[in-house]
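Participant: structural data only, the sequence is not supplied:
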């Protein structure tokens, strides 16, 4: 009976600096051999200073390495054909002044964007027209419309983004999360097309 091993690569892993990557770190294995544990501990790649923040292990070159190590086995790759390796560096403590400055910048920028939008669409005149329509009186500052509108604007943004601080209202992703997911997908595709750990190192 043919001895066969099926390999499904993980799409992405995170490792520490100078980590020695084993096969079990980047792939799930199954097959009809009794020594899968031995394959699990096969050394695949040593993270070095040259790798910086991200590296990619290509499935084709991984198969080539496995076939050379175990020529009597048949390997079949299923699922993703690359594994992205994120190399985590030592985290630095957040600078409170920098965080505060960024928060203020975003706060003021968002406020200016909302104010300019309302000025462009003449929202004050719209509120005045609504007040005249409902009451028949001309009012320069119809607060009974403007205050609920302002509260509703804030609540609408909270519901739209599906977050209030760390709390989620439901499991549906927010538009921001969807955009971040799409950005991450594009970034992963770029990394896959421009990085190849085993190929580059084997050619040296």
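Facilitator: Yes, it's here. These figures come from a predicted structure and were not determined experimentally.

Participant: make it CA atoms for all contacts and neighbour counts henceforth
Facilitator: Noted.

Participant: remind me, longest helix of this protein?
Facilitator: Assignment by DSSP state H gives helix 96-120 as the longest helix of the chain.

Participant: who touches that helix?
Facilitator: Here helix 96-120 makes contact (Cα atoms under 8 Å, 6 or more residues apart in numbering) with residue 124.

Participant: buried residues in it?
Facilitator: For helix 96-120, a neighbour-count test (16 or more other Cα atoms under 10 Å) marks nothing as buried.

Participant: what's the first helix or strand after that helix?
Facilitator: Using DSSP states H and E, the helix or strand that follows helix 96-120 in sequence is helix 123-135.

Participant: could I get the buried residue list for whichever helix or strand comes after that next one?
Facilitator: Moving toward the C-terminus from helix 123-135, the next helix or strand (DSSP H and E) is helix 143-161. By 16+ other Cα under 10 Å, the buried positions in helix 143-161 come out as residue 161.

Participant: other SSEs contacting helix 143-161?
Facilitator: When contacts are defined as 3 or more Cα pairs under 8 Å, 6 or more residues apart in numbering; DSSP states H and E, helix 143-161 sits against helix 123-135, helix 175-194.

Participant: what angle separates the last one from helix 143-161?
Facilitator: Between the axis of helix 175-194 and that of helix 143-161 there is an angle of 30 degrees, by axes from the mean of the first three to the mean of the last three Cα atoms, to 10 degrees.

Participant: want to compare, so here's the second one:
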């Protein structure tokens, strides 16, 4: 009777360039302990210059390779049929002048956006009217209202994005993190669809 080994492909993994991809990197393995320990070290793919930054490893090709090496083992696939590989390039140290230029552009752009929004909704006129309702006096610059409002606007943005530099206030994901997660999911789905069409031209 053949020995049964169960494989469950991981949905996606991140690897550094020029690192061999082993079976344990792309799948969870269950079976006889001695056999599993040997299977973990089997190299499934060697990254080359032709590989793009994102590519797919199909479970079918993995099982095919494993059966060639171990014909007496019965491999059973559970879960996803493929693993998405993200090749991470080594991060270079950011240059200070470049960071400063980007920071200034973002700062000026954000400030212009906030000012244009307040101009569109006549925020200054609203604050002047509120000052008149509270005090009975007309004031062009009700600073007692404008200064706390400006501080509250900044604090509100920090709380909304749940970040202050690298510090996070709680474990709840921020709206920006959720949008980035959705964006990554869309990229993964596109790559999966594109790879499947290349491997199965009849499915187009």
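Facilitator: Okay, I see it. Keep in mind that this is a model prediction, so the values were computed, not measured.

Participant: what's the TM-score for these two chains?
Facilitator: Remark: TM-score between the superposed chains equals 0.88 [TM-score structural alignment, normalised by the length of the first structure]; 198 aligned residues with a Cα RMSD of 1.9 Å.

Participant: picking that back up, and the longest helix of the first structure, how far from the second structure on average?
Facilitator: The superposed helix 96-120 of the first structure is, by mean Cα distance after the TM-score superposition for the first structure, a mean 0.6 Å from where its aligned residues fall in the second structure.

Participant: looking at the helices and strands packed on helix 143-161 of the first structure, which is buried most?
Facilitator: Counting by mean count of other Cα atoms under 10 Å, helix 123-135 has the highest mean neighbour count of those, with a mean of 15.

Participant: okay, which residue is most central for the first structure?
Facilitator: The geometric centre of the first structure, computed from its C-alpha atoms, lies nearest to residue 184 (Cα atoms, centre = their mean), at 4.6 Å.

Participant: and the spatially closest residue to residue 138 of the first structure that is not a sequence neighbour, how far from residue 153 of the first structure?
Facilitator: Residue nearest to residue 138 of the first structure in three dimensions, not counting chain neighbours: residue 132, with 5.5 Å by Cα to Cα, 6 or more residues apart in numbering. Between residue 132 of the first structure and residue 153 of the first structure the computed distance is 22 Å (Cα to Cα, to the nearest Å).

Participant: what do you get for residue 61 of the first structure?
Facilitator: From residue 61 of the first structure to residue 153 of the first structure the distance is 54 Å (Cα to Cα).

Participant: try residue 97 of the first structure
Facilitator: 30 Å.

Participant: tell me how many other residues crowd residue 195 of the first structure.
Facilitator: Residues lying near residue 195 of the first structure (other Cα atoms under 10 Å) number 17.

Participant: alignment lookup: it to the second structure.
Facilitator: Under the alignment defined by TM-score structural alignment, residue 195 of the first structure corresponds to residue 195 in the second structure.

Participant: quick one, what contacts that match?
Facilitator: Contacts of residue 195 of the second structure (Cα under 8 Å, 6+ apart): 55-56.

Participant: switch to 10 Å and redo it
Facilitator: For residue 195 of the second structure, the contacting residues are 55-58, 189, by Cα atoms under 10 Å, 6 or more residues apart in numbering.

Participant: ok, now residue 83 of the second structure?
Facilitator: 8-13, 25-27, 55-59, 192.

Participant: just the ones of those residues in helices?
Facilitator: Those of the contacts of residue 83 of the second structure lying in helices (DSSP H): 25-26, 59, 192.

Participant: gap between the residue nearest to residue 18 of the first structure when sequence neighbours are not counted and residue 1 of the first structure?
Facilitator: In this structure, residue 18 of the first structure finds its nearest non-sequential neighbour in residue 47, 4.7 Å apart by Cα to Cα, 6+ apart. Relative to residue 1 of the first structure, residue 47 of the first structure is positioned 38 Å away (Cα to Cα).

Participant: which one's more surrounded, these two?
Facilitator: Neighbour count, other Cα under 10 Å: between residue 47 of the first structure and residue 1, residue 47 has more, with 20 against 4.

Participant: just to revisit the earlier point, was I right about the residue nearest to residue 138 of the first structure contacting residue 141?
Facilitator: No - judged on Cα atoms under 10 Å, residue 132 of the first structure makes no contact with residue 141 at a distance of 11.3 Å.
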